[in-house]
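A.B. asks: following is a predicted model, sequence given first.
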Amino acid sequence: MNNLYHIAEDISRASGGVRTVVKDIQLQFPKSQILTTQKDPDDDAIQDFVKKGPWLYSRDLATHLNHLESNSLFHIHGVWMHAQYTAAKTASKRNIPFIVTPHGMYEPWLWQEGRLKKKLYFKMFSCSAFAKARYIHAITPDEQKNLKELFPNTEVVCIPNAIEIVDVVEANEPLRPYLLFLGRIHSKKGVELLIDVFTSLKSLDFDLKIVGPENDHALELMDKVKQLKDSRIQFLGAVRGADKQHLYRNAHAFIAPSYSEVVGMVNLEAAMMATPVITTHQTGLLSDWNKNGGKLIDPNFKQLEAAILECSNWTKSERDSKGQRLREFVIQEYSWKVNRPKWEALYNSMK
């Protein structure tokens, strides 16, 4: 789609699911462009701008936005940094239609981090700027309700995160069966809870593989596991591409016990590899996930323990059957084949 610009403060791999979602949408509309203040060195097709300070202020980005075509569309991703604020203010000033996707950043659980600063910033800056959007985009029905309370006079639309349909890679029997967590290692992801539950199950003859880039929280958890002396738990660092697909495919189950999420892409990626996924109601996945080979729980010790024990008793045929059903469900509800027409209609309605 011509003159469509995706604007976010960070599209590097460290940004986690935001990068995946933004790049996936851009691939569906290859004439659109991504503008950011932070990217990875190999992201040649993404235009980045110099930034400074904790707000990632970028005068260069603001200037660039002011000189874009008047018939542009802005799709703003995220809510807390200068990139989003200046994009919304520029769009309003130049009568450029724009849509804001918060990517779950206004979910109640996340307000607990830096609560006072976030509330002040919302009231003083972002609320009035984003309220002028043509649409606010929610990824789940629950997020849609929350956003409608924050922006009562703006239309809030709901389109889920989506994934490309790909073939299942060939399975290889691992030396030892394993459970898998893969993603950004952050306190909201429930990785520490997963470690606590797993280490309490001393007789469980499984490994736990934790995959994600190293950061401060990951190092804390590595130190904790070292003190626990549980050799079944392995931290593999960042894994990408075909290696990631094989990790998904060969896992007995994928587990993402997140406290707050909006249809985490890793859940969809694992399911696309026909692997059963245990995750939480707080991810906003459709409740029918439970009826189609997956399992939704609340992120607490008791429910996660029960889910791990249940899945550890699946036979190979039970595990494969659940994984295949979940893959078919994801294709039906979360594939780009189903969701691209929704985005196309939404963008066309903004012209």
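C.D. replies: Sure, I can see it.
A.B. asks: please make it C-alpha for all contacts and neighbour counts, starting now.
C.D. replies: Fine.
A.B. asks: mind jotting down where the strands sit in the stretch 1-150 of the chain?
C.D. replies: 4-8, 33-36, 47-48, 73-77, 98-101, 135-138 (DSSP state E, counting those that start in this stretch).
A.B. asks: residue 342: neighbouring residues, count only.
C.D. replies: Neighbour count of residue 342, defined by other C-alpha atoms under 10 Å: 14.
A.B. asks: centroid-wise, who is the farthest residue in the protein?
C.D. replies: Centroid-distance maximum for the chain: residue 203 at 33.1 Å, with C-alpha atoms, centre = their mean.
A.B. asks: helix/strand/coil for that residue?
C.D. replies: Following DSSP: H, G, I helix; E, B strand; the rest coil, residue 203 is assigned to coil.
A.B. asks: equivalent analysis for residue 278, please.
C.D. replies: Residue 278 ends up strand, using three-state DSSP.
A.B. asks: and stretch 139-158, how far out from the chain's middle?
C.D. replies: Put simply, stretch 139-158 sits 18 Å off its chain's centre (C-alpha atoms, centre = their mean, to the nearest Å).
A.B. asks: got it, and stretch 75-92?
C.D. replies: 19 Å.
A.B. asks: so which bits of it are buried?
C.D. replies: Of the residues in stretch 75-92, 75-92 count as buried by neighbour count, 16 or more other C-alpha atoms under 10 Å.
A.B. asks: before we move on, the earlier item: most tightly packed of the strands of the stretch 1-150 of the chain?
C.D. replies: strand 73-77 (a mean of 26; mean count of other C-alpha atoms under 10 Å).
A.B. asks: below is an additional structure, to be compared with the one above:
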Amino acid sequence: MKIIHVVSGMDPKAGGISQAIRTMIGGLADQGIYSEVVSVGSEMGDPETDDPFPIHFTGPGKSAWQFSTGLQSWLNKNLVHYDAVLVHGLWQYHTYAVYQAINAINGPRPKVYVMPHGMLDPWFQQAKGREMKSLRNWLIWKLIEHRIIHIADGIFFTCETERKLARQTFSPYFPKSEMVVGLGVHRPPPYTREMQEAFNKACNMNNRGYLLFLGRIDEKKGVNLLVDAYLSLKSEGYDLPPLVIAGPGMDTPFGISIKKQALYDQEIYFPGMLSGPAKWGAFYGCEAFLLPSHQENFGIAVVEAMACGRPVLISDQVNIWREIENNGGGLVEKDTSDGVRNLLVNWLSLSQTERAQMSSKARKAFLGDFSVEKAAGKLGKVLV
């Protein structure tokens, strides 16, 4: 079987979709399903993106919508050569380009599936400060986006929570089929001393225990709440380990404000984006992983931490929180100041034995629910 994945960008620094696609393709390949990607943008020369599958770049897109005549031309010529089309993400031109290309086919056409990756979550329409973006999305939905949803043979979701939330956001919403196919991550490489050394070099931690946030430095992720709660508890005398906040976005206005917020605490570290051995060293070396996000469809970094046997302290806006809570692999609270404070206080209250048990349960939860083998198996059964 031959699949074409259609996306608006494959730069790993742009967010989780490109990473999810890479993981998904690897899992499908293990089942004998062949994948290619077509993406708006220019070819990347970064060794980090030296992928083992073909990526057809169709040139830079225009405007925030990423309009691309190159993408439309490529789809018109090549779509019929694939058994299935998997459209990743919404709100940009690539979805409409697929809709147009499919409608232009005379005769048998490939199956079409859409994976929103959380982009139908009502949070994006309701969050404070997103009024103009929510209006833009509403207009795009009414004029364009509902078309690809309604002609698709199926809509794929990463978890049951995402599927339920998608029904609450826009009207008309009448997909032919809704399927929870999951999303997994590859098993991490075994721990090596090189990983620890790479992380120590990036962060200058000197082999100390620490709490870890690893992700895009963005208000949506609740980073400001995390820093607030950390500083507040330390001022009250709580004995907290150092806090590492790693990821891209420190040069944005929000990132700069976070660094100013933490300016007078010598135990908050900002190593920037970590990759390769340094990233895995960060996961393996932390006491627990934190993600107090206001909206998180899946949370790849959450699952990577669990794969390394690390407990996760998350908000109930991370859509896989129920699975994690049920498996005992972490702690869950509200995405509020009090909620983040409770996460830290409750973690500190655990004994070393309880923390070790939670670590073991986190690893088991990964193997049982979130491994790439399990997720790709579900997806493969739907596609074949």
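C.D. replies: Now that the structure is in, tell me what you want to look at. Everything quoted here is computed from the prediction, not taken from an experiment.
A.B. asks: okay, the strands of the stretch 1-150 of structure 1 in JSON lines with distance to residue 277 of structure 1 next?
C.D. replies: Putting those into JSON lines (distance: least, C-alpha to C-alpha, whole Å) gives the following:
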{"stretch": "strand 4-8", "distance to residue 277 of structure 1": "29"}
{"stretch": "strand 33-36", "distance to residue 277 of structure 1": "31"}
{"stretch": "strand 47-48", "distance to residue 277 of structure 1": "35"}
{"stretch": "strand 73-77", "distance to residue 277 of structure 1": "27"}
{"stretch": "strand 98-101", "distance to residue 277 of structure 1": "26"}
{"stretch": "strand 135-138", "distance to residue 277 of structure 1": "23"}
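A.B. asks: so which of those strands is nearest residue 162 of structure 1?
C.D. replies: strand 135-138 (12.9 Å; C-alpha to C-alpha).
A.B. asks: and that closest one, how far from structure 2 on average?
C.D. replies: Following superposition, strand 135-138 of structure 1 is found to deviate from structure 2 by 1.1 Å on average (mean C-alpha distance after the TM-score superposition for structure 1).
A.B. asks: now that strand: which residue numbers in structure 2?
C.D. replies: Residues 154-157 of structure 2 are where strand 135-138 of structure 1 lands when matched by TM-score structural alignment.
A.B. asks: those helices in the stretch 251-351 of structure 1, which residues are they?
C.D. replies: 265-272, 301-312, 316-334, 336-349 (DSSP state H, counting those that start in this stretch).
A.B. asks: now the strands for the stretch 151-300 of structure 2?
C.D. replies: Using DSSP E, counting those that start in this stretch, strands in the stretch 151-300 of structure 2 cover 154-157, 178-180, 211-214, 243-246, 268-272, 288-291.
A.B. asks: looking at the ones you listed, which is nearest to residue 70 of structure 2?
C.D. replies: Comparing those by C-alpha to C-alpha, strand 154-157 comes nearest, at 25.8 Å.
A.B. asks: same for that closest one, what does it pack against?
C.D. replies: With contacts defined as 3 or more C-alpha pairs under 8 Å, 6 or more residues apart in numbering; DSSP states H and E, the packing partners of strand 154-157 of structure 2 are strand 111-115, strand 178-180.
A.B. asks: what do you get if the cut-off is 10 Å, keeping everything else the same?
C.D. replies: Contact partners of strand 154-157 of structure 2 among helices and strands, from 3 or more C-alpha pairs under 10 Å, 6 or more residues apart in numbering; DSSP states H and E: strand 84-88, strand 111-115, helix 160-166, strand 178-180, helix 372-383.
A.B. asks: mind listing what's buried along the fourth one?
C.D. replies: Spelled out, that is strand 178-180 of structure 2. Buried, per 16+ other C-alpha under 10 Å, within strand 178-180 of structure 2: 178-180.
A.B. asks: what about that strand, how far off from structure 1?
C.D. replies: Strand 178-180 of structure 2 sits 1.0 Å off on average (mean C-alpha distance after the TM-score superposition for structure 1).
A.B. asks: quick check: that strand aligns to which part of structure 1?
C.D. replies: Using TM-score structural alignment, strand 178-180 of structure 2 pairs with 156-158 in structure 1.
A.B. asks: residue contacts, residue 221 of structure 1?
C.D. replies: Residues in contact with residue 221 of structure 1 (C-alpha atoms under 10 Å, 6 or more residues apart in numbering) are 185, 191-192, 195, 227, 235.
A.B. asks: if we go to 8 Å?
C.D. replies: Residue 221 of structure 1 makes contact with residue 192, according to C-alpha atoms under 8 Å, 6 or more residues apart in numbering.
A.B. asks: the aligned residue in structure 2 for it and residue 249 of structure 2: what is the separation?
C.D. replies: Here residue 221 of structure 1 is matched to residue 258 in structure 2, going by TM-score structural alignment. Look at residue 258 of structure 2 and residue 249 of structure 2: by C-alpha to C-alpha, to the nearest Å, they are 10 Å apart.
A.B. asks: same question for residue 383 of structure 2.
C.D. replies: For residue 383 of structure 2, the distance to residue 249 of structure 2 equals 36 Å [C-alpha to C-alpha].
A.B. asks: same question, residue 375 of structure 2
C.D. replies: For residue 375 of structure 2, the distance to residue 249 of structure 2 - C-alpha to C-alpha - is 30 Å.
A.B. asks: looking at the two, which one has more neighbours?
C.D. replies: residue 375 (21 against 17).
A.B. asks: wait, that one touches residue 181, no?
C.D. replies: Yes: in this structure, residue 375 of structure 2 is within contact of residue 181 by C-alpha atoms under 8 Å, at 6.4 Å.
A.B. asks: would you map the helices across the stretch 101-250 of structure 1?
C.D. replies: Under DSSP H, counting those that start in this stretch, the stretch 101-250 of structure 1 gives helices at 115-121, 127-130, 141-150, 191-200, 216-228, 241-250.
A.B. asks: mind checking those helices for the one nearest to residue 180 of structure 1?
C.D. replies: The closest of the helices of the stretch 101-250 of structure 1 to residue 180 of structure 1 is helix 241-250. By C-alpha to C-alpha, the value is 7.4 Å.
A.B. asks: contact partners of that closest one?
C.D. replies: Residues outside helix 241-250 of structure 1 that contact it (C-alpha under 8 Å, 6+ apart) are 168-174, 180, 254, 269-270, 273-275.
A.B. asks: of the residues you listed, grab the buried ones for ChimeraX.
C.D. replies: Those of these that count as buried under 16+ other C-alpha under 10 Å are selected in ChimeraX with:
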select :168,180,254,269,270,273,274,275
